[in-house]
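# Turn this into a structure:
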Amino acid sequence: MQSEKHLGDYFQKRSEKGKPGLPLFSVTMNNGLVHRDTLDRKTDTNLADEEHLLIKKGDIAYNMMRMWQGASGLAEQDGIVSPAYVVVAPNSGIDPLFASYWFKSPRMIYLFWAYSYGLTNDRLRLYFKDFAKIPAAPPPVADQRRFATALRTSDQAILQTQELIRAKQRLRDHLVHGLVTGQLRLSHFGDPIRSRSMPFGWKRKELIELARILSGGTPRKDNPEFWGGNYPWYTAKDLKSFRLAASQIQITESGATSGSRIVGPGTILILVRGMTLLKDVPIGVTTTQAAFNQDVRAICANDDVDPTFLAYALVGRRNQLIRMVTRSGHGTGRLQKESIAELPILMPQREEQRKIADLLTTADTELALLHQQLSQLCSQKRGLMQMLSRFLHSNDERTSPP
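Okay, here's the model as predicted:
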């Protein structure tokens, strides 16, 4: 029977000082090791390069205060890191890429927590001497590399999809702003605006001239006959997407008529009260009959107005809407009905409205499909990590915390 091995049998601590001119990296919980200047947060350092730690390609750096939360990362090139980190170098029995995924597995995260010391979680620290004591039984290197290759391929697919989503989102936002203001035009409808305030044939109207603005409400919560029905009941928590198909809470027809209001599909919902308004104005369009609470207003387009175009026109005016938000006495954001009603909207003829709405709907559909693809890829990645965990568990069931 082989004697039990530990991480100290597979990793050595690297304590070499940094060298001038090497890139500076930071450890993150979600993205591993990244260039420090790519981080949004302020991370200036007064330390000289030589006062940092050297990290070589294939090494792994970890934040000893956050290792139990997944704060570790693989070095893809030589660099330097904060002396507050721990740098470990794998030996020949460990594939570095495999180790970077291994350290993110649920079992290892648990062991990192179990071997950390501190009175509370926010004071836990995993020093190398304790890291080295953690029981470990990695699979053969050939198996390590198969897992690592599969997981790296999965990560690359996720990254590429995320980049495509960001590019599509930028294009969609550009199209929304341009098409609803006349700065972009569909070719067969005329030229975009140049010096004029709006394209020929368009009209400037206040929102109240184009739609009815309705208030919502909350049925009595002590009446079970009002709750759990077939009507979505939208609140601030539900306005997370442009197409609104479901809500967290449903109400009955009697609940809607007693304390709320039912609107049809194609109704625009806009948040008018809540902390969210201090940074964003959520806007969505119902796809079914629905009800809504008092923090939301419904905008029901007139018969001669395409409701989807009007919704996109409001999205295109989001920055203006944010500027209209006021604070109540306790700091909550508020968007007054009068302000919404007076919002100026540029309106093309009905046919151009419809064409613009169709084009932007297509762009949103493409984005939704990409998000669905990303969700599937992330699910596949979780499946691979679960396979890795099961494989490691079957490889060594002796691993246990102290």
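# from here on, contacts and neighbour counts on C-alpha atoms
Will do.
# Does Leu321 touch Ile283 like I think?
No: counting by C-alpha atoms under 8 Å, Leu321 does not reach Ile283; the two are 10.8 Å apart.
# Looking at the two, which has the bigger crowd around it?
Remark: of Leu321 and Ile283, Ile283 carries more neighbours, 23 against 18, as counted by other C-alpha atoms under 10 Å.
# ok, so what distance separates that one from Gly178?
18 Å (C-alpha to C-alpha, to the nearest Å).
# What of Ser26?
39 Å.
# Give the residue from these two that has the larger number of neighbours.
Higher neighbour count among Ser26 and Gly178: Ser26, with 24 against 15, using other C-alpha under 10 Å.
# another one to check against the first:
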Amino acid sequence: MMKLAAYPEYKDSGQPFLGNIPAHWNLFRNGRLFSQRNETGFGELPILEVSLKTGVRVRDMENLKRKQVMADREKYKRAAQGDIAYNMMRMWQGAVGVAPMDGLVSPAYVVVRPFPEVDCRYFSYLFRTASYMNEVDAFSRGIVKDRNRLYWQDFKRMTSPVPSIEEQRHITRFLDAVGSKAQRFIRNKRRLIELLKEQKQNVINQAVTRGLDPKVKFKPSGVEWIGDIPEHWEVRRLKFLCHNLNEQTSEKQPGETYIALEHVESWTGRISLPDDEITFDSQVKRFQPGDVLFGKLRPYLAKVTRSQTAGVCVGEFLVLRATGNVSADFLEQKLRSKRVIDLINSSTFGAKMPRADWTFIGNLKFAYPPAGEQQKILEHIQKKSAEIDQAINRAQREIELMREYCTRLISDVVTGQVDVRGIEVPEVAEDELLALEEDTAESDDVIDDEGDMDETD
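Below you'll find the predicted structure:
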């Protein structure tokens, strides 16, 4: 985004994790910058939570993915607006931030209030840099490394670089402004990715329902959800186009693949297997190379794939083997088309764990062309999908590069490696900051009251 210069003069900080800092900056222990707030008995205040990506925020109690039984709220700690709160067991991962309003945090948190010459937003940026989090790890104590805690007594011994309060505030405004631009860039790239994915689905839907010839004559299919089809296409129920196999087994043979729902990417069918050997203690289904696996649990996720190897899969997959009228490749694309997925999803039963039923799926009528045309359609889908995937990958890489740039820039600015004092910074509205923070939460990690992470989508 910009080329920034270094400060004119530096001095040795005496701290290996910091190296040289600007000559006019101070170096203080945190105990000289903050005091501990350890106040309880404010049960009427809202609950706050900490996200590894967006810091401290008010917990949305109505839309929690995992309902929690709250302990006695009177024992929760009060964090005043502007205080810094951090999770003792997870600060080394970035579980720290500034309280946006008066609220309550778990006893697993430490709350510190700033002295007058401290801008907490600057220190929130500093505490979430990789070098500082490594220092946090070194100061944390415990029997097991992953459960180490950074107590207040150790936090206050840690050293931080301290520019003047005016420079702290300018750095914060600069990073807020750069962050807002970066998040707008990322938001636009995400929208582009969604549009490209929709375009890819449209290519598939058009090809498997209408064919490739724009001049072809159409006829009524006799099925409302299918509509008109090319006049030379046929219509048959799915159960006559494939077999639903249910060969049960309790073991996996050497060289075979084990596939669970979480191993299949939605809408693409890409299979990503873990590196470690998988063990299971329940009955699974056996499949052969070329069989189509259709995830019947939450079918709206479109977990449809076709393995190139033999293996076993969880019972939540239907194992479908094409009978010859349609190829396995064409069957896979047809089953993963949005129109089919939406129709199957409309038939599910169960509120929390909706499942599709083979009786319904097998009785669906499918329109299909002759074998030669199926192959041409598949080649067309493969070519167009590759072009769109390339554009999606390019946009995703640009998002990654922007995030890497911002991470490095934040670290360089808050540790004094670059000088931003002379840069005019526009004010970023509070509501824009909040909206941009929400944009970062596509796969957010939230630390719960016990210090563990809940994943929110």
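# which residue sits closest to Asn38 of the second structure in space, ignoring its chain neighbours?
Closest residue in space to Asn38 of the second structure, ignoring its immediate chain neighbours: Lys77 at 6.3 Å, by C-alpha to C-alpha, 6 or more residues apart in numbering.
# which ones are touching Glu342 of the first structure?
Residues near Glu342 of the first structure by C-alpha atoms under 8 Å, 6 or more residues apart in numbering: Glu206, Leu207, Ile208.
# what about 10 Å?
Lys205, Glu206, Leu207, Ile208, Glu209 (C-alpha atoms under 10 Å, 6 or more residues apart in numbering).
# now swap in Met133 of the second structure and tell me
Met133 of the second structure neighbours (C-alpha under 10 Å, 6+ apart): Arg90, Met91, Trp92, Gln93, Gly94, Ala95, Leu126, Phe127, Phe139.
# What's the fourth one aligned with over in the first structure?
It stands for Gln93 of the second structure. When the first structure is aligned by TM-score structural alignment, the residue opposite Gln93 of the second structure is Gln69.
# measure its match to Phe112 of the first structure for me?
Applying C-alpha to C-alpha to Gln69 of the first structure and Phe112 of the first structure gives a distance of 9 Å.
# any idea how far the biggest helix by length in the first structure is from the chain center?
In the first structure, taking DSSP state H as the definition, the longest helix is helix 350-395. Here helix 350-395 of the first structure is found 12 Å from its chain centre; the criterion is C-alpha atoms, centre = their mean, to the nearest Å.
# do the same with stretch 302-316 of the first structure
Counting by C-alpha atoms, centre = their mean, stretch 302-316 of the first structure comes out at 27 Å from the chain centroid.
# what angle separates the helix or strand containing Ala311 of the first structure from helix 350-395?
Element membership of Ala311 of the first structure, judged by DSSP states H and E, is helix 307-316. Between the axes of helix 307-316 of the first structure and helix 350-395, defined by axes from the mean of the first three to the mean of the last three C-alpha atoms, to 10 degrees, the angle is 70 degrees.
# Tell me the helices and strands packed up against helix 307-316 of the first structure.
Judged by 3 or more C-alpha pairs under 10 Å, 6 or more residues apart in numbering; DSSP states H and E, the packing partners of helix 307-316 of the first structure are helix 141-181, strand 268-271, strand 283-286, strand 296-301, helix 318-324, strand 344-347, helix 350-395.
# switch to 6 Å and redo it
In terms of contacts (3 or more C-alpha pairs under 6 Å, 6 or more residues apart in numbering; DSSP states H and E), helix 307-316 of the first structure is packed against helix 141-181, helix 350-395.
# can you tell me which of those helices comes nearest to Gly93 of the first structure?
helix 141-181 (6.3 Å; C-alpha to C-alpha).
# Now do the helix or strand that comes right after the closest one: everything it contacts.
Of the helices and strands lying after helix 141-181 of the first structure in sequence (DSSP H and E), the nearest is strand 203-206. Identification of contacts with strand 203-206 of the first structure by C-alpha atoms under 6 Å, 6 or more residues apart in numbering yields Glu342, Leu343, Pro344, Ile345, Leu346, Met347.
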